[in-house]
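Peer 1: please find the sequence and the predicted model below.
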Amino acid sequence: MEAILAVRRPADGGYRPQVETALEPELPRAAGHEVRPRCPPRPLTG
């Protein structure tokens, strides 16, 4: 049980799903999901 929790939680202590880390390994783990917007930026006009 402890092993599973360790895999899902990065060593830095921040919470990040394992799937998200696997899909986007290029992003720094320290940044977390809060830095990057969930949806792509939309144009204000249109």
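Peer 2: All right, it came through fine.
Peer 1: every contact and neighbour count from this point should use C-alpha atoms.
Peer 2: Will do.
Peer 1: in this structure Arg8 contacts Gln18, no?
Peer 2: Yes: at 5.3 Å, Arg8 and Gln18 qualify as touching, with contact defined as CA atoms under 8 Å.
Peer 1: so what's Glu2 up against?
Peer 2: For Glu2, no contacting residues are found, by CA atoms under 8 Å, 6 or more residues apart in numbering.
Peer 1: alongside the first one, take a look at this:
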Amino acid sequence: MTSADGTRRMSIAVNLQRWNRLDSAQIPQPHPIDDALHSLIQLALHG
């Protein structure tokens, strides 16, 4: 990923195993790691 202005770049490798549990409709439910990854991306690309 690269920031819009091109001054920041990052790369993330994530295991293909998903940690989200499915609800009764088979929809993945949020997991705390989703928020952690979002925060990491925001910090890395936006400071």
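Peer 2: Done, it's in. Bear in mind the structure is a predicted one, so any value in this text is a computation, not a measurement.
Peer 1: send over the TM-score of the superposed chains.
Peer 2: Once superposed, chain against chain, the TM-score is 0.24 (TM-score structural alignment, normalised by the length of the first structure); 22 aligned residues with a CA RMSD of 3.0 Å.
Peer 1: who touches both of Arg8 and Gln18 of the first structure?
Peer 2: Contacts common to Arg8 of the first structure and Gln18, judged by CA under 8 Å, 6+ apart, are absent.
Peer 1: mind listing what's buried in stretch 32-43 of the second structure?
Peer 2: Buried residues in stretch 32-43 of the second structure, counting neighbours by 16 or more other CA atoms under 10 Å, are found at Ile41.
Peer 1: how many residues are close by Val7 of the first structure?
Peer 2: 11 (other CA atoms under 10 Å).
Peer 1: helix or strand: which one has it?
Peer 2: helix 2-8 (DSSP states H and E).
Peer 1: what's the next secondary structure element after that helix?
Peer 2: Next element after helix 2-8 of the first structure (DSSP H and E): helix 18-23.
Peer 1: buried residues, that following helix. List them.
Peer 2: So helix 18-23 of the first structure, judged by 16+ other CA under 10 Å, has buried residues Thr21.
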